[in-house]
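Chemist: What shape does this take:
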Amino acid sequence: MPFVDLETNLPASRFSEDFLKKLASTTAAALGKPVDRMVVLVKPDLPLFIFGSSAPCVVLSVAGIGVTDTAEKNRDNSATIFPFLTKELGLSEDRIVIRFSPLEPWQVGKNGTVVTFL
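Modeler: This is a model prediction of the structure:
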C-alpha cells in the first residue's frame, strides 16, 4: 500500500479527479503495485519555497513497503514519475523534488491491525 503525497504551491484548480487517477496509475506502474492499493493525497495552494524560489513547484513524497528501499529502485521510480509530472503540470524537472521513504509492514495500519498481520 504505497502512499503518494503531492505538496505544491499550484492552485487546487489544476488537480482534477482525472489527474489523481493518472498520478495513482503512474506511480502504481513505477512501483509495480496495483492501482487499487495506492493512497494518493494532493495538497495544493501551499506556501512553498524550493531551490531559492517560490516559483511553481512540487514536492512529491513516495513511501511504501519494499518499493522505495534502494537507490536503484528509486532511480527507476524517478525515471517514470518525473516525465509524468513535467508533462501534466507543465513544470521543469528543476522545480520538482521527490522524497522516497521505505516503510516496514508494522508501520502501516489497515483493517484494525497492521500489515504485518494481514
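Chemist: Could you use CA atoms for every contact and neighbour count after this?
Modeler: OK.
Chemist: which other residues reach the helix ranked longest in the chain?
Modeler: Assignment by DSSP state H gives helix 71-89 as the longest helix of the chain. Under the criterion Cα atoms under 8 Å, 6 or more residues apart in numbering, residues 14, 19, 23, 26-27, 30-31, 67-68, 91-93, 96, 98, 100 lie in contact with helix 71-89.
Chemist: please give me the structure for this one as well, since I'd like to look at both together:
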Amino acid sequence: MPVFTLSTNVPSSKISDAFISELSSKLADLLHKPESYVAVHVIGDQKLSFGGDGKSPAGSALLKSIGSVGTSKQNNDIAKVLHPLIEKNLGIKQDRLYIEFVNLAASAVSHNGQTFG
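Modeler: Model (predicted):
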C-alpha cells in the first residue's frame, strides 16, 4: 500500500503522466510491492519556498508504506533512486527536495473494506 505524495512549485503542466507511471513502477520495484497497490500523488503549482527561495524548483515528499521503509539502509536505497528520477523529470535539484519516510502498521491502513492486518 505504498503512497507517495510530492508537493512542488513546478507547474502542473510540466508533470507528465509518463513521469507518474515511471515513479509508480519504480516504487513497486524498490518496495517489493505489487504496483496495483502503489498510489502516486504529485501536486504541482504549490507556493513552496526552500531555503528562502520560492522561485527555483523545489519539493517536499512523503512516502508511506507498510514495511519496506524505516531503516537507514532502506530509506537511503530508495532515496538514491527517487532523488535523481525526480530531478531528471521535474528539474528539482536533489538538495531542494525532502523525502519523509513513514513505516505504517498493517492495522493502520484499510483497502477494499478492510485493514491489511
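Chemist: just the buried members of the contacts of helix 71-89 of the first structure?
Modeler: Buried members of the contacts of helix 71-89 of the first structure, scored by 16 or more other Cα atoms under 10 Å, are Leu23, Thr26, Thr27, Ala30, Leu31, Val67, Thr68, Leu91, Ile96, Ile98, Phe100.
Chemist: Could you work out the most separated pair of those?
Modeler: By the measure Cα to Cα, Val67 and Leu91 form the most distant pair in these, at 25.5 Å.
Chemist: all strands for the second structure, in order.
Modeler: In the second structure, the strands defined using DSSP state E lie at 3-8, 39-43, 59-65, 97-103, 110-111, 114-115.
Chemist: Export the ones you listed as JSON lines, with columns for distance to Asn76 of the second structure.
Modeler: Listed next are the strands of the second structure as JSON lines, based on distance: least, Cα to Cα, whole Å:
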{"stretch": "strand 3-8", "distance to Asn76 of the second structure": "16"}
{"stretch": "strand 39-43", "distance to Asn76 of the second structure": "20"}
{"stretch": "strand 59-65", "distance to Asn76 of the second structure": "13"}
{"stretch": "strand 97-103", "distance to Asn76 of the second structure": "10"}
{"stretch": "strand 110-111", "distance to Asn76 of the second structure": "27"}
{"stretch": "strand 114-115", "distance to Asn76 of the second structure": "28"}
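Chemist: Quick check: nearest residue in space to Glu100 of the second structure, chain neighbours excluded?
Modeler: Leu62 (4.7 Å; Cα to Cα, 6 or more residues apart in numbering).
Chemist: Cool, thanks, talk later.
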